[in-house]
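Colleague: when you get a sec, could you give me coordinates for this:
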Amino acid sequence: MHSPDEFRIRVTAGTDYDPATHVRVHVNDAEPLRLSGPGGDVWLNVRIKNYRSERDDDAQSSSPYFDTEPHKKNDDTYGISLWFVPKRESKQHGEGEEDKEDQEGIVGSDLQWGNDFDEPLRDRLPPGFGAALRIVKWWIDPGLEGDPYADRPYLYGPALSSFNRVYAALGDESESNERSEEKKKLPLRDGCGLWFGEGGDAGGRAWRESIGCPDEDTDTTTGHGHGGGKARMAWALGAAAKAQWTWQYGKGYGLDFYNGYLDFADLTLRLPGFHLALLRYYASEKAEKTCLRYVLRHRQTGRVYAVVVFSLVRVNKAGETVDEDEGIAEVEDNGDNDDEVDEDKIIEQARQTLSIHDEVHVEASDVD
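Modeller: Now for the predicted structure:
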C-alpha cells in the first residue's frame, strides 16, 4: 500500500484544456498568476494548507489566508481565488441579427464552475461514493449537476451559487474616470494575494441590490455582515435569480472557492460524517492521469475561461520526482476496506454533523 508521503501535489493552470499550454501555479504565493484567453482575463491564487511542493524550492507550506476568518473557523484546507474579467468575443451574425446577451455579458445560468475528467471514473469510484455525492448536492452545493459515471465524467454548478464569495467591481459612474480606474486595481492583501469579501464596490453593491441579490451574510447576534455568501448562494439557486444576473464584459469579479473537504496533506476526502482515504483508488499506473480539474466555463458555448489542475506526482525517498516511465504500481487491496457500505448510515451521520455546524439543507425542489 502506498503512503501519502510518496506523493506531492502539482498545480498547473491555463485558459484551455491542453496541458501543453498550462503553466505552473506557485501554491501559497501572494503574487497572483495572470492568464489571458479569448474569453477574458483571469488572475489566480491557489492556497493549500500543509502544502508539500514537488520541488526542493522555497514554496510556502501554508498561507496567512488560512489564519483569517472564515477559513480558520471552517478549518479550510484549500482555496482557489480568481479575479475574472470577461470580454466579448467577436461572433458572426447574419444581417440584422444581434444577440442581446452577448452584447452585455454572460447570463447567470451560463457561467459554470466545477470538475470534469477526460477518462471514465466509474471503475475507480470508491465504496460510499453515492452517499458522498448526495451529501455534496444536498447540503454543500445543491446547484451541482452532472454524470460521474459517464465516459467523460463531470460535475458543474452555476458559478453564482458555487463560489463561496462573489465580489462585483462595476465602478461608480458618478466618480471621476481617474478614481474609477483606481478602483479596478486587483484587491490584494499583504501575504495572501487576492482578497475580497462578499458584495462589491459601490457600483457592484448598488447593482446587486437592484436585482434583489443579497449582499454579505448577517450575523444574527451582532446584526453585522461578516463577508460570507450563503445568502447569495441560496438566492442564486432559483432560475429567476440567475436570469437577472449578468457577468458584464469588461468588469471585474472576485470569485473565491474554498472548503475543508479535501485534505491534500494525507490525500483524504473529509465530508461531514464521512472520511475516505483516496490514495488506494487513484494511485494507479501513471500519476499524470490522477488529477482533479477545476474549470470555469460557458455552459452553452463550451468556452473555457480558466482550468486549474491538481495532479498527483510520485517522489522517491530523496524527495525527487519519479520519472513517468517508471510508472506507479497498482495499489493492492489488502482487505482493510469493506466494500459493503451503509450509505443510509453515512447520510444520517452527515445530517447530525451538519446540524451541529448550522449548515443549510436545501431541498431539490428549491433548485431551478
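
Colleague: contacts, neighbours, all on C-alpha from now
Modeller: Noted.

Colleague: for burial, what's the neighbour tally of the nearest residue to Glu104 once chain neighbours are set aside?
Modeller: What sits nearest to Glu104 in space, not counting adjacent residues and going by CA to CA, 6 or more residues apart in numbering, is Gln248, at 5.7 Å. Counted with other CA atoms under 10 Å, the neighbours of Gln248 add up to 21.

Colleague: next: the one 3 residues further on.
Modeller: Using other CA under 10 Å, Lys251 has 17 other residues around it.

Colleague: next one: it from Gln103, what distance?
Modeller: 13 Å (CA to CA, to the nearest Å).

Colleague: any idea how far the residue nearest to Glu104 is from Glu101?
Modeller: Distance from Gln248 to Glu101, by CA to CA: 9 Å.

Colleague: let's see this one next, to set against the first:
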Amino acid sequence: MPPKILLAAGPSENRSTHTALAPNPPPSHPPTPISSTLRVRIHIASWTGTPAPPTSGSSYFTHPLHRSDKFSIQFFFTPHEDVPGDELVISNTFDKPIRERLPVFFGAAWAALRWVDPGIQGEPYADCPEVHSRVLGAVNFLDVRGEVAGREEGVGVEEGAGEGEEREEEAPVIEEHMPADIPGTPAERRKHFLYYHQKEFTFRKGVEYRWDFCNGMMDFSDFSVKIPGLGFKFEMTKYWDQQPLRFVLKNINTGEVYGVVQFDYDQGLGLNDGSVIDGVSLEPGDAVADNG
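Modeller: Next comes the predicted model:
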C-alpha cells in the first residue's frame, strides 16, 4: 500500500513556510500564490494523498496534450527583477545523502532521464544531492505572451487573456507561445535553448511567464516511477527514506528561491497554523510541521 503523501507549497525550502495545497482545482479556479513571485496550479492523476482534491482532474488529463500524463505543475512566474535565461532552473533538492538508497539500476535510469531531458544536471551522489534543469530547455510547454505584451505595452497579459483563454468548462492548459524569433514547437524550443541560446533570453521584471512541467513517469496512485526507454517502473517506497521530494524554482547562480512545491510523508503532525488554502481546510494533524 502506498504511503500517505502530503502536498504543500511555499516560498522557501523550510517546512514552516509551507501551506497544504490541494491538487486538481476546478478549471475556473485561479492559480494559487505560494510566494511574492510565483503562483502554481497542480494536477495529479488518481491522487489519494492530503489534501483531498476538489475534482478528479479529468478536464486536464483528457485534454489531447495530456492524455499520457499523470502529473503536472503549472508555474506562473513574475520576477521582481530581471533573471537571465541560463540561471532559472527547476531543481530537486535533498537535505541528506540518498546514495545508499538508490537502486542498483540507477545508472541506467539516470541515463534514460538524460535522454528525456538532455539538459538535466546535478550530483545525485552528493551529501546534499541536487539535480536541476533550466526552465527554457526543459519544460513541456512555455507561454511568454506576457513578454511580447510587455515589449509592446510595458505590462504582462492578464490571467485568461488572449488566445487559449480559460473558461469554466475548459481544461486549464498552458500551450506553447513563443516570440517569432524562437522556434514555435516545444521540441524545437527545448533544442534551441539546450546549449547555446539561454543567455540570449531574459525573464523580465514584472512580466508573467507561464509554463507546464508535466510527465507520465510519476504515478502517485501506487507511488511509482516509470523509467522511459527501459520498459519498467519501480515502487519508490522501496527506496524512499521519507525525505521530502521538492520541486524548487530558483536562480542556480545566486541561490535565490522563488517557490517550492513539496511532496512529503504525512506524519500526522501539523503544518503552519493548521492552514486554509485554495478553500481547503485541513483537520488538525493532516499536515507536517517544521522538523528542522
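
Colleague: quick check: TM-score for this pair?
Modeller: Remark: TM-score between the superposed chains equals 0.82 [TM-score structural alignment, normalised by the length of the second structure]; 263 aligned residues with a CA RMSD of 2.6 Å.

Colleague: follow-up on the earlier one: so what's the aligned partner of the residue nearest to Glu104 of the first structure in the second structure up against?
Modeller: Aligned counterpart of Gln248 of the first structure in the second structure: Arg204 (TM-score structural alignment). By CA atoms under 8 Å, 6 or more residues apart in numbering, the residues touching Arg204 of the second structure are 79, 81-83, 147.

Colleague: touching, Ser36 of the first structure and Val23? I think so.
Modeller: No - using CA atoms under 8 Å, Ser36 of the first structure is not in contact with Val23, being 12.0 Å away.

Colleague: where exactly do the helices run in the second structure?
Modeller: 58-61, 106-116, 135-138, 145-153, 186-194 (DSSP state H).

Colleague: want to throw those into JSON lines with distance to Asp95 of the second structure?
Modeller: As requested, those are exported to JSON lines (distance: least, CA to CA, whole Å):
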{"stretch": "helix 58-61", "distance to Asp95 of the second structure": "33"}
{"stretch": "helix 106-116", "distance to Asp95 of the second structure": "20"}
{"stretch": "helix 135-138", "distance to Asp95 of the second structure": "23"}
{"stretch": "helix 145-153", "distance to Asp95 of the second structure": "35"}
{"stretch": "helix 186-194", "distance to Asp95 of the second structure": "28"}
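
Colleague: let me have the ones you listed in TSV, extended by mean neighbour count.
Modeller: Formatted as TSV, these follow (neighbours: other CA atoms under 10 Å):
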stretch	mean neighbour count
helix 58-61	19
helix 106-116	14
helix 135-138	26
helix 145-153	17
helix 186-194	19
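
Colleague: give me the nearest residue to the aligned residue in the second structure for Ser53 of the first structure, chain neighbours excluded.
Modeller: Alignment note (TM-score structural alignment): Ser53 of the first structure maps to Gly49 of the second structure. Nearest non-adjacent residue to Gly49 of the second structure, counting by CA to CA, 6+ apart: Ile5, 4.7 Å away.

Colleague: counterpart of that neighbour over in the first structure?
Modeller: So, by TM-score structural alignment, Ile5 of the second structure is matched to Ile9.

Colleague: residue contacts, Val27 of the first structure?
Modeller: So Val27 of the first structure contacts 11, 45-48, 51, 59-60 (CA under 8 Å, 6+ apart).

Colleague: from those residues, pick the one nearest Phe117 of the first structure.
Modeller: Taking CA to CA as the measure, Phe117 of the first structure lies nearest Val11 of the contacts of Val27 of the first structure, at 15.7 Å.

Colleague: from Ser16 of the second structure, how far out is the match of Gln248 of the first structure?
Modeller: Look at Arg204 of the second structure and Ser16 of the second structure: by CA to CA, they are 30 Å apart.

Colleague: and Ala149 of the second structure, by the same measure?
Modeller: Separation of Ala149 of the second structure from Ser16 of the second structure (CA to CA) stands at 37 Å.

Colleague: related to what we said a few turns ago, which one of the contacts of Val27 of the first structure is nearest Arg189 of the first structure?
Modeller: Nearest member of these to Arg189 of the first structure, counting by CA to CA, is Asn45, at 11.7 Å.

Colleague: number of nearby residues for that closest one?
Modeller: Neighbour tally, Asn45 of the first structure, other CA under 10 Å: 24.

Colleague: my guess is it meets Trp195, correct?
Modeller: No - look at Asn45 of the first structure against Trp195 with CA under 8 Å: they stay out of range, at 9.6 Å.

Colleague: which residues are common contacts for these two?
Modeller: Ser81.

Colleague: contacting residues around the residue nearest to Lys183 of the first structure when sequence neighbours are not counted?
Modeller: Spatially, and ignoring its direct neighbours in sequence, Lys183 of the first structure is nearest to Gly171 (7.1 Å; CA to CA, 6+ apart). By CA under 8 Å, 6+ apart, Gly171 of the first structure lies in contact with 180, 183-184, 201-204.

Colleague: next one: Gly171 of the first structure relative to Val23 of the first structure, how far apart?
Modeller: Taking CA to CA, one finds Gly171 of the first structure at 31 Å from Val23 of the first structure.

Colleague: likewise Thr321 of the first structure?
Modeller: Taking CA to CA, one finds Thr321 of the first structure at 18 Å from Val23 of the first structure.

Colleague: again with Gly212 of the first structure
Modeller: 39 Å.

Colleague: repeat that for Lys184 of the first structure.
Modeller: According to CA to CA, Lys184 of the first structure and Val23 of the first structure sit 25 Å apart.
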